[in-house]
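Participant: quick one: sequence plus predicted model below, questions after.
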Amino acid sequence: MKDGRIRIDKWLWFVRAVKTRTLAAKLASSGQVRVNRDKIDSASHPVKVGDVLTFPIGNRVRVLKVVDLGERRGPASEAALLYEDLSPAPVRSVGEETGESPAGDMAALQAAAVPVAVSGEGRPTKKARRQFDKDSGRG
């Protein structure tokens, strides 16, 4: 780390935003990462303390402010000290605010309607599988 800067792929790996340095390099090279609102497309792009990184991980957008550069990839508790999380709160569905979960109720109903295979009976026959699929609404 010369000049108080570090490669973005290395920093993303240090803070455990991705599992491997290779994945960090691919993310940085994909063009989906922004440093201070500017898109980057290089894994060697330098970041410094105070930079704000915006990038997608899964179905979320992470916004991290660089607080420290770090020396190594340590445990998660150490990695959390390297950034300030400015990410927006995850979007909640309508039922979650009131404590109700319409999707959860539907999943519970579907789980109750699915027949359960009895342990110890071995592999089902073709006839039993057809009946199972008919009873569970799959066939």
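Facilitator: Looks like it arrived, so ask away.

Participant: use CA for all of it now, contacts and neighbours both
Facilitator: OK.

Participant: now the strands for this protein?
Facilitator: Secondary structure of the chain (DSSP state E): strands at 5-7, 33-35, 38-40, 46-48, 52-57, 60-66, 83-85.

Participant: dump those strands to JSON lines, plus distance to residue 139.
Facilitator: Shown next, in JSON lines, are the strands of the chain (distance: least, CA to CA, whole Å):
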{"stretch": "strand 5-7", "distance to residue 139": "54"}
{"stretch": "strand 33-35", "distance to residue 139": "45"}
{"stretch": "strand 38-40", "distance to residue 139": "49"}
{"stretch": "strand 46-48", "distance to residue 139": "55"}
{"stretch": "strand 52-57", "distance to residue 139": "36"}
{"stretch": "strand 60-66", "distance to residue 139": "36"}
{"stretch": "strand 83-85", "distance to residue 139": "47"}
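
Participant: could you find the closest non-adjacent residue to residue 11?
Facilitator: residue 69 (6.8 Å; CA to CA, 6 or more residues apart in numbering).

Participant: would you confirm that that neighbour contacts residue 82?
Facilitator: Yes: the pair residue 69 / residue 82 is scored as a contact, 6.3 Å apart, by CA atoms under 8 Å.

Participant: this is the other structure I want to compare:
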Amino acid sequence: MATENVRIDKWLWAARFFKTRTLAADAVDNGKVKLDRDRIKPARNVKVGEILHIDNGATEWEVTVMALSDVRGSAEMAQKLYAETEQSIVKRQQEAEKRKFFKEPGLALKGRPTKRDRRLLDKTNQ
């Protein structure tokens, strides 16, 4: 954890925002990870105190870098690498509340829907 220069893609992988370093590098390339709202490159070194905006497809975070590491360790160790901002916590909780009330249309079906099931699904989606 006492590393001075860590690439942003390695840090994102070590902090467990992405499962692989390749996914982290692709996210940075595609603008899903921003430093102070600006796009960056995967080879950029991250520094303690910087604020990152991370969107991994499922969740969005705004975090402050607290420590550096280029080694993927345990989840407890990964959580020590960053601190989530208050606005980010509130926003994620609001999104989780919204998802509680959203019902997936085909959730009750088992297997492939029959013709009758398809008609019912289409009827409920209108």
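Facilitator: On my side now, so go ahead. The shown structure was predicted, so the numbers you read here are calculated from the model rather than taken from an experiment.

Participant: TM-score for these two?
Facilitator: Aligned and superposed, the two chains score 0.69 in TM-score terms (TM-score structural alignment, normalised by the length of structure 2); 112 aligned residues with a CA RMSD of 3.5 Å.

Participant: what's the closest of the strands of structure 1 to residue 96 of structure 1?
Facilitator: For residue 96 of structure 1, the closest of these is strand 60-66, at 18.1 Å, according to CA to CA.

Participant: out of residue 69 and residue 82 of structure 1, which sits in the busier spot?
Facilitator: residue 69 (23 against 19; other CA atoms under 10 Å).

Participant: for structure 2, longest helix please?
Facilitator: The longest helix of structure 2 (DSSP state H) is helix 86-100.

Participant: thinking again about what came up before, who wins for proximity to residue 104 of structure 1 among the strands of structure 1?
Facilitator: Closest approach to residue 104 of structure 1 among the strands of structure 1 is made by strand 60-66 (21.3 Å; CA to CA).

Participant: packing partners for that closest one?
Facilitator: strand 52-57, strand 83-85 (3 or more CA pairs under 8 Å, 6 or more residues apart in numbering; DSSP states H and E).

Participant: so which bits of it are buried?
Facilitator: 62, 63, 64, 65, 66 (16 or more other CA atoms under 10 Å).

Participant: mean deviation of that strand from structure 2?
Facilitator: For strand 60-66 of structure 1, the mean deviation from structure 2 after alignment is 1.3 Å (mean CA distance after the TM-score superposition for structure 1).

Participant: residue 60 of structure 2 contacts residue 93, correct?
Facilitator: No: using CA under 8 Å, residue 60 of structure 2 is not in contact with residue 93; the gap is 11.1 Å.

Participant: re earlier: need the helices and strands packed on strand 60-66 of structure 1 in JSON lines (columns: mean neighbour count and distance to residue 13 of structure 1).
Facilitator: JSON lines is the format used below for those (neighbours: other CA atoms under 10 Å; distance: least, CA to CA, whole Å):
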{"stretch": "strand 52-57", "mean neighbour count": "18", "distance to residue 13 of structure 1": "13"}
{"stretch": "strand 83-85", "mean neighbour count": "17", "distance to residue 13 of structure 1": "12"}
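
Participant: what residues does the closest residue to residue 14 of structure 2 other than its chain neighbours make contact with?
Facilitator: Take residue 14 of structure 2 and drop its neighbours on the chain: the residue closest to it by CA to CA, 6+ apart is residue 72, 4.1 Å away. Residue 72 of structure 2 is in contact with 13, 14, 15, 16, 78, counting by CA atoms under 8 Å, 6 or more residues apart in numbering.

Participant: what does the second one align to in structure 1?
Facilitator: Right, residue 14 of structure 2. In structure 1, the residue matched to residue 14 of structure 2 (TM-score structural alignment) is residue 14.

Participant: surely its match is in contact with residue 74?
Facilitator: Yes: Residue 14 of structure 1 is within contact range of residue 74, at 7.1 Å (criterion: CA under 8 Å).
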